[in-house]
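> What shape does this take:
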Amino acid sequence: MPGYRLEGSFIEACDCYTVCPCWVDDDPDEGHCTGLIAWVLDPGSEIDGVDVSGCTVVSVSTHVGNRRVTGTATVLFVDEEASKKQFKALRQAFAGRLSGPLAGLATVSGEVIAEEQARITITERRARWSVEVVRDGGSSAVRASGTPRVFEDATRPLVLQATALSPELGVPEEPAESAGVTAQAGEGLTVRVGELPGGFVQVTGRSGMRGRFGYAHPRRPAVRAGEKVAAGNGRG
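This is a model prediction of the structure:
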């Protein structure tokens, strides 16, 4: 059975307000949600022996109503610098097709209707961040940017812990510096993904989240047929 060990950071942004209701398992603002999740993989990340350190993945999704009830449609982008082996491993992982804790991503991605490589640029300068996905041919599929959401008279941004999405997105519960997700004030979000219903969005001042993620699933050696029979015969 394939195993994996993935760690890194993610950025989430969508066209909902303040905090996307998906984080608390509620219906999206205005009855629909279009957004993205961008993952950046740390050194040491691997999937079934394939080193995916430094790779980036972006999923762009849409859904109407509560995502757990109505389902989600997703287009998955993998960094164009990824090799064929890395691309295959990453699309399996982030579409939620592997067993173990990564399987929870299937409830976030829903129906993955397309998987492709693209030029992905993720920048983080001090508190500000930006994400851009450019498809083959030069068309921009995604542009998003934002900063931590700090409320009036507060000195630190809003941090949410134990959210509805935390287990599926692999948000660690500890140590304290990695636990929880930090709410973001989206400066701008543009999505142009024609394969998705509602996949054309251009908004400002919406929501986002940033946090750490981690998934670990040990590789299990295949058991030969003869060994299975032997184990079965050994029962009392």
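
> Could you use CA atoms for every contact and neighbour count after this?
Fine.

> Point me to the residue sitting closest to the centre of this protein.
residue 37 (4.3 Å; CA atoms, centre = their mean).

> so what's it up against?
Applying CA atoms under 8 Å, 6 or more residues apart in numbering to residue 37 gives the contacts 10-13, 58-60.

> want to put them side by side, so please do this one too:
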Amino acid sequence: MTTQWKIDGEYLESCTCRGACPCIYTGDPTEGDCTDLVGWHISTGRYDDIQLDGLNVALAIYSPGAMHEGNWSVVLYLDQRADERQQEALGAIFGGQAGGHPELLASFIGEVKGIERLPLDFVSEPGRRHLKVGEQSGADVAAVEGQEDNEVTIRNHPFAVAPGETLVVAESRSLRHQSHDINIEHSGRTAFYSPFAYAGP
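Here you go, the predicted model:
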């Protein structure tokens, strides 16, 4: 019997690409490889009878080439506030075992370097998003200003963390991850954020 689940909320990602990131168009990263930190805040969610409202998840990714070609090395971070059943549910969803779009994302993973339970904070402010992973890692991103102070957006890109949603184009104020040999410390690089909605098959 397939477990019924559904989650929605906001996500952000911040990576090492410069300028307009080619990865979302299935192009090659601007630096040859790509290191990325992705965070999700679940506004409302349920996995069978397990409530997931308010919890966060993060994924550190190293891709040796074009992201759509796979062979990613990753570290999965689960919200320390979650109880054991909630963490098992989050692991099943974001590990791809529960189906839906996360299963497609997980198909690009070549190696899971670790799964950790840490304090995770995801903060939304007008034109800004902040992700904190434990004490050492995180991303602070700000929307790029477009015409007449409007946000710059992208829609219908072929390689998407949040399919069907409109991405806000942003830039990292800071991006840091130093764990499991996935190491980033940058600012002024590509970032995006948008709503997301995932559900089981």
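
> Dump the contacts of residue 37 of the first structure into a markdown table; add distance to residue 74 of the first structure as well.
Shown next, in a markdown table, are the contacts of residue 37 of the first structure (distance: CA to CA, whole Å):
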| residue | distance to residue 74 of the first structure |
| --- | --- |
| 10 | 17 |
| 11 | 16 |
| 12 | 14 |
| 13 | 14 |
| 58 | 10 |
| 59 | 6 |
| 60 | 6 |
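
> Cross those against strands and list the overlap.
The members of the contacts of residue 37 of the first structure that map onto strands under DSSP state E are 10-13, 58-60.

> Neighbour-wise, which one of those leads?
residue 13 (28 neighbours; other CA atoms under 10 Å).

> Not counting its neighbours along the chain, what's nearest that one?
residue 208 (4.0 Å; CA to CA, 6 or more residues apart in numbering).

> Specify, as a residue range, where the longest helix along the second structure falls in the first structure.
In the second structure, with assignment by DSSP state H, the single longest helix is helix 84-94. With TM-score structural alignment applied, helix 84-94 of the second structure matches the range 84-94 in the first structure.

> Just the residues contacting the matching stretch, thanks.
The contact list for stretch 84-94 of the first structure (CA under 8 Å, 6+ apart) reads 47-48, 50-52, 57, 76, 78, 98, 102, 105, 115, 117.

> Residue 104 of the second structure looks like it's in a strand, true?
No: using DSSP: H, G, I helix; E, B strand; the rest coil, the secondary structure at residue 104 of the second structure is helix, not a strand.

> where along the first structure do the strands fall?
4-14, 32-41, 46-47, 50-51, 56-64, 73-79, 111-125, 128-134, 140-148, 159-160, 181-192, 200-203, 207-217.

> which residues touch residue 211 of the first structure?
9-11, 171, 178-182.

> re the thing from before, let's have the contacts of stretch 84-94 of the first structure in JSON lines, adding neighbour count and distance to residue 19 of the first structure.
Converted to JSON lines, these look like this (neighbours: other CA atoms under 10 Å; distance: CA to CA, whole Å):
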{"residue": "47", "neighbour count": "23", "distance to residue 19 of the first structure": "32"}
{"residue": "48", "neighbour count": "14", "distance to residue 19 of the first structure": "35"}
{"residue": "50", "neighbour count": "14", "distance to residue 19 of the first structure": "35"}
{"residue": "51", "neighbour count": "18", "distance to residue 19 of the first structure": "34"}
{"residue": "52", "neighbour count": "23", "distance to residue 19 of the first structure": "31"}
{"residue": "57", "neighbour count": "24", "distance to residue 19 of the first structure": "23"}
{"residue": "76", "neighbour count": "23", "distance to residue 19 of the first structure": "23"}
{"residue": "78", "neighbour count": "26", "distance to residue 19 of the first structure": "26"}
{"residue": "98", "neighbour count": "22", "distance to residue 19 of the first structure": "29"}
{"residue": "102", "neighbour count": "24", "distance to residue 19 of the first structure": "24"}
{"residue": "105", "neighbour count": "20", "distance to residue 19 of the first structure": "20"}
{"residue": "115", "neighbour count": "17", "distance to residue 19 of the first structure": "28"}
{"residue": "117", "neighbour count": "22", "distance to residue 19 of the first structure": "30"}
